[in-house]
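# Fold the following for me, if possible:
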Amino acid sequence: MLKKVLKKPPSPRSSPVGRGDSHSRTHDDYANSGSFARGEKVRRKVFRRSSKPVSVRSGQVEFLKLNLQRREYRDIYQWVLSLKWPEFALLLAGIYIILNLVFAAFYALGDECIAGMRSGSYYDAFFFSVQTLATVGYGHWYPQNLYGHIITTIEIIVGVFGLAVMTGLIFVRFSRPAARILFSKVIAIGPLNGRPTLMLRVGNLRAQSMVEAEFRILFTRDEPIMEGDTFRYFYSLKLHFDRLISFPAALTLRHTIDEQSPLYGETAESLTKSRAMFVASVVGIDPVIPAAVQTQQDYTWRDIRFGQRFVEIYSEPSDGRLTVDFGRLHDTEPVGEQLIPRT
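The predicted structure follows:
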């Protein structure tokens, strides 16, 4: 059966997360103190909580955050950068149209504030707003009273500021590097040199080699404790190699399942019961920018293939160049029965 880590002090590589912390003071302990009461009043004034839950997805797991502080205006910047390009383009187009519609309404409400514009024509006011917002004038329409000058001045300021913000956002999105790493769809566990080994394959889809690449596999599962509760433990799996000076194509990450491994004694049933998950991470430097890039992929117990290994994707033709078949990066083949030692 599974060798329980809880029989001994947690490994330095592991970190428990549970539903409660028995070493922390309770809320009532703090509430009895006057400093807590005063601090609580200040906290309620400064930090207003949002009643709307916030959904955050990390791979295949979705977290629903409750009772968060209200979002700050600076969060908008992160949100805009996280949008996909079609969503980003639609956002800019929507803001542009809304601004013109708003300023067109002000022009239409003015009593002949724009020379050459038909009185009360929202159609003319809209296109005059388009010209003003872009600081482009064709000479036919122009403000002719104080009201018109004030509105056009405000719109020009908004247009100049908006153009600067839009240019900055587009530049940041174009200049931000992104790792194009392909992870295998499954994790294979099979014998390697007579010992059970966990294997995961990654491939670099860029035309350039990633430099100073670092690889990590995080293993997490639920484990019972003596108090009867369940804690979530995290383990950093020791890989055969966890960094490369140059990462040009594809490689297989390997972790030997021995007595020191948190996977020692695990079975498909035990991994399912403990809701086991794996998170593979690749961090490196894009030599073109150059800048650090990072990407990750998570796996559940459903993605594990016992008694399998990845097929060979490297070949060396007669010209001496190595050929890498990315079309077979996810393929596995049987290599024997499950060989995870039992305790």
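
# only C-alpha atoms for contact and neighbour calcs from this point on.
Noted.

# which strand of the protein spans the most residues?
strand 210-224 (DSSP state E).

# mind listing what's buried in it?
Neighbour-count burial for strand 210-224, counted by 16 or more other CA atoms under 10 Å, picks out 210-223.

# Just the closest of these to Asp286, please.
Met210 (5.6 Å; CA to CA).

# so who does the spatially closest residue to the closest one that is not a sequence neighbour touch?
In this structure, Met210 finds its nearest non-sequential neighbour in Phe247, 5.0 Å apart by CA to CA, 6 or more residues apart in numbering. The contact partners of Phe247, taken as CA atoms under 8 Å, 6 or more residues apart in numbering, are Asn204, Ser209, Met210, Val211, Glu212, Ala213.

# tell me the contacts of the third one?
Taking CA under 8 Å, 6+ apart as the definition of contact, the neighbours of Met210 are Asn204, Ser246, Phe247, Pro248, Gly284, Ile285, Asp286, Pro287.

# Alongside the first, I'd like the structure of this one:
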Amino acid sequence: MTLQCRVGDMRKSHIVEAHVRMYLIKKRVTLEGEILPLHTYDMNVGFDKGTDRLFLIWPLVVEHIIDEQSPLYDISRADLIQQRFELVVILEGIIESTGMTTQARTSYLPSEILWGYRFERLITFQRDDGLYRIDYSRFNLSYPVDMITCSAKELKDLHELEKQHEHNQSNITPNVIDNDNDNDNDTNETVYSKSEKSKTMKLPFLWPEKKESSL
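Sure thing, here's the model as predicted:
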């Protein structure tokens, strides 16, 4: 699961050395019981892989992977509506023509985050002149996709349960009984106990397709 936002440079003079940061501000209670009303969580948008540095010749989609380190890890679609936080996105870079540093900031509330949507495509190839066209009028457009409603934590627990079920299936060994009959040809019969048969039943889970979708 990922949280996505789109950034673009509409200036005539391009932004170079652009990089993006994302923060989530919400209340936090420490293990000692101290209440921090405005705690800031630094959300990873690819800092360890270098994907937070952007080459903004066309609009790009910035992704935050919702894993165990994410503050959104245990938030489901139903929980998102009741959450109280603010998501801050900061884009920084250097103006190519002047060499001055510029910064753009925006923020989102839980009610402004769309669960199960993807961004519309902006770039199209023009066959007549061989050029790419960027339609900025579609910058904020999105469309719904099939998306689970549980949290990333619940999804991981379901995957682990499925893996454990597959592991139990692989450990099933049949009991081979050699039947000595009076006939000239001996036959081998494979017998499964009732409990072993029950282990081979499929769990009623419907897994989503592996798509990168915005929350």
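
# what's the TM between chain one and chain two?
TM-score for the superposed chains, counting by TM-score structural alignment, normalised by the length of structure 2: 0.62, backed by 147 aligned residues with a CA RMSD of 2.0 Å.

# Taking the contacts of Met210 of structure 1, tell me the two that lie furthest apart.
Farthest-apart pair in the contacts of Met210 of structure 1 is Asn204 and Pro287; separation 13.3 Å (CA to CA).

# Looking at these two, which one has more neighbours?
Asn204 (19 against 13; other CA atoms under 10 Å).

# Which residue in structure 2 aligns with the more buried one?
Mapped onto structure 2 by TM-score structural alignment, Asn204 of structure 1 lines up with Asp9.

# was I right about its match contacting Phe55?
No. In this structure Asp9 of structure 2 lies outside contact range of Phe55 using CA atoms under 8 Å: 9.8 Å.

# re earlier: between the buried residues of strand 210-224 of structure 1, which is nearest Ile98 of structure 1?
For the buried residues of strand 210-224 of structure 1, the nearest to Ile98 of structure 1 is Met210 (43.2 Å; CA to CA).

# which residue ranges form the strands in the stretch 101-250 of structure 1?
Here the stretch 101-250 of structure 1 has its strands, by DSSP state E, counting those that start in this stretch, at 114-115, 142-143, 181-183, 187-192, 195-204, 210-224, 230-236, 243-247, 250-256.

# now for those strands, which one comes closest to Glu269 of structure 1?
When the strands of the stretch 101-250 of structure 1 are compared by CA to CA, strand 210-224 sits nearest Glu269 of structure 1, at 12.8 Å.

# Quick check: closest non-adjacent residue to Ser70 of structure 2.
Distance criterion CA to CA, 6+ apart; nearest residue to Ser70 of structure 2, sequence neighbours excluded, is Met43 at 6.6 Å.

# Quick one: neighbours of that neighbour, just the number.
21.

# Translate it into the numbering of structure 1.
Aligned partner of Met43 of structure 2 by TM-score structural alignment: Leu237.

# Now do the same contact list for its match.
Leu237 of structure 1 neighbours (CA under 8 Å, 6+ apart): Arg216, Ile217, Leu218, Phe219, His255, Ser261, Pro262.

# what does Tyr23 of structure 2 give?
Tyr23 of structure 2 touches Thr40, Tyr41, Asp42, Met43, Leu87, Val88, Val89, counting by CA under 8 Å, 6+ apart.

# so can I have TSV of these showing distance to Ile81 of structure 2?
Shown next, in TSV, are the contacts of Tyr23 of structure 2 (distance: CA to CA, whole Å):
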residue	distance to Ile81 of structure 2
Thr40	20
Tyr41	19
Asp42	22
Met43	20
Leu87	14
Val88	18
Val89	20
